[in-house]
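In: my questions are about this predicted structure, shown below with the sequence.
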Amino acid sequence: MTPSRLILASSSPFRRELLQRLGLAFDAVAADVDESPLPNEPPADLVVRLAQSKARAVAASHPDALVIGSDQVACINGRVLGKPGDRANAIAQLQQASGQTAVFHTGLCLLNAATGRMQALCEPFKAHFRQLTPQQIAAYVDREQPLNCAGSFKSEGLGIALFRRLEGDDPNALIGLPLIRLIDMLAGEGVEVLQQP
């Protein structure tokens, strides 16, 4: 039996917009979890653990739902880049990224709250940055205000101008929700995206 509800365990407007592309009815519920990394925790393990934690947190109060959890970190030269929070940090992150390759690790989890069945994975995606001048970086930050985005950019907007090449299996992973993998997970729970009315 397919659960009666689909819930995105996130308050991210970017993830909501991505999930809407599939044409499925869903609710979005913020997941309150501690996102601190464990000592020496590799980025891929961190994002899978947090995606699972978010899904479990929301599933606890929605026992009839399929719950989608997701989390993302960006790394350059092994250093994790979080959300900048302010203009100065965004500029500093993009200065560090200039001419470098950032690896985005996106954790994805689908939890069937009724059965306890959990599917989880990490979807990597690489963004190869152009050499950027300080003026280009400041202009980008001022125009896009990417202060709540890991890595200080929005690839779905002007951020695409920051890259010389993108590399990965699912471009949606760069924005924070790997839809190709999610479609497979949903099919495993009896939800066929292309058969929905």
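Out: Looks like it arrived, so ask away. Residues are numbered from 1 along each chain as shown.
In: from here on, just use CA atoms for contacts and neighbour counts.
Out: Noted.
In: so what's the residue sitting nearest the centre point of the chain up against?
Out: Centroid check for the chain by Cα atoms, centre = their mean gives Gly176 as the closest residue, at 2.1 Å. Gly176 sits next to Phe14, Arg15, Ser70, Asp71, Gln72, Thr106 when contact means Cα atoms under 8 Å, 6 or more residues apart in numbering.
In: now for those residues, which pair is the farthest apart?
Out: Phe14 and Thr106 (13.5 Å; Cα to Cα).
In: so which of these two has more stuff around it?
Out: Each of Phe14 and Thr106 has its neighbours counted (other Cα atoms under 10 Å); Thr106 has more, 28 against 15.
In: and the comparison structure, right after this:
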Amino acid sequence: MTIYLASESPRRSMLLQKIGIDFEHIKPNAEEITETQLSPEEYVKTNAIKKARSVLSQIDDGIIIAADTVVVKDDEILGKPLDENDAIRMLSKLSGAIHDVYTAIVVLEKGTDRMEIEVEQTRVEMREISTKEIQKYVESGEPLDAAGAYKIQERGAKFIRWIEGCYYNVVGLPISTLVEMLKKFNINV
């Protein structure tokens, strides 16, 4: 059975390759919601489901994997920054503070419409980051393509004091959770 990754994230592709999953990449065609009255869990679940369902018409059969990740600080959902100023605002908010990262994973089987959904939460503490450090990091361009305006697996690692929970959740795809979900579809990794 063919596995499809409904994502534009190179990080998610890299993680699937890393654990030996053969898959085909398929670009989702879904408008992400921006409704911030939802809980973080419902927000990421809704977006991940929309991504998975948006590719159904592009395949004949198979398993679709989709995910959505956000950072949450003081009840504010921080997705990808809109621009450099938004990235500076997000990093300033996260500086010296604890925040949560939520990722929803959807595994959807075309044909049966069977769907499994899981949400992972990881706590992260950033050290104090100076205005100069934030500016330099934002100028690198790295934060503009990441929830919460940082990438823990790249240059953003230098800002992280500790994490509690799944590291790969912060990267954007909690691998152990995904492996357990795939077992429910008789796919062993």
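Out: Okay, I see it. Every value quoted in this text rests on a predicted model; they were computed, and no experiment measured them.
In: superposed, what's their TM-score?
Out: With the length set by TM-score structural alignment, normalised by the length of structure 2, the two chains reach a TM-score of 0.94; 189 aligned residues with a Cα RMSD of 1.5 Å.
In: tell me how far the counterpart of the residue nearest to the centre of structure 1 in structure 2 lies from Asp60 of structure 2.
Out: When structure 2 is aligned by TM-score structural alignment, Gly176 of structure 1 is paired with Gly172. Here the distance between Gly172 of structure 2 and Asp60 of structure 2 works out to 27 Å (Cα to Cα, to the nearest Å).
In: count of residues packed around Gly20 of structure 2?
Out: Neighbour count of Gly20 of structure 2, defined by other Cα under 10 Å: 10.
In: contacting residues around it?
Out: Val189.
In: for it, helix, strand, or coil?
Out: Secondary structure, DSSP: H, G, I helix; E, B strand; the rest coil: Gly20 of structure 2 is coil.
In: contacts only, for Asn47 of structure 2.
Out: By Cα under 8 Å, 6+ apart, the residues touching Asn47 of structure 2 are Glu32, Ile33, Ala67, Asp68.
In: across to structure 1, which of those hold up?
Out: Contacts from these that recur in structure 1, judged by both residues aligned by TM-score structural alignment, their matches' Cα atoms under 8 Å, are Glu32, Ala67, Asp68.
In: ranges for the strands of structure 1?
Out: Here structure 1 has its strands, by DSSP state E, at 5-8, 27-28, 65-76, 79-81, 101-112, 118-129, 163-168.
In: what span of structure 2 lines up against the third one?
Out: Same thing as strand 65-76 of structure 1. Against structure 2, strand 65-76 of structure 1 falls on residues 62-73 (TM-score structural alignment).
In: ok so, going back, which members of the contacts of Asn47 of structure 2 are classed as buried?
Out: Neighbour-count burial (16 or more other Cα atoms under 10 Å) applied to the contacts of Asn47 of structure 2 gives Ala67, Asp68.
In: just flag the most distant two among the contacts of Asn47 of structure 2.
Out: Across the contacts of Asn47 of structure 2, the longest distance by Cα to Cα is 13.6 Å; it joins Ile33 and Ala67.
In: need the contact list for the nearest residue to Leu22 of structure 1 once chain neighbours are set aside.
Out: Nearest residue to Leu22 of structure 1 in three dimensions, chain neighbours excluded: Val193, at 6.6 Å (Cα to Cα, 6 or more residues apart in numbering). By Cα under 8 Å, 6+ apart, the residues touching Val193 of structure 1 are Leu22, Gly23, Leu24, Ile183, Leu186, Ala187.
In: skipping adjacent residues, who's closest to whichever residue in structure 2 pairs up with the third one in space?
Out: Under the alignment (TM-score structural alignment), Leu24 of structure 1 pairs with Ile21 of structure 2. In space, Ile21 of structure 2 comes closest to Val189 once its chain neighbours are excluded; the distance is 6.8 Å by Cα to Cα, 6+ apart.
In: separation between that neighbour and Gln37 of structure 2?
Out: 37 Å.
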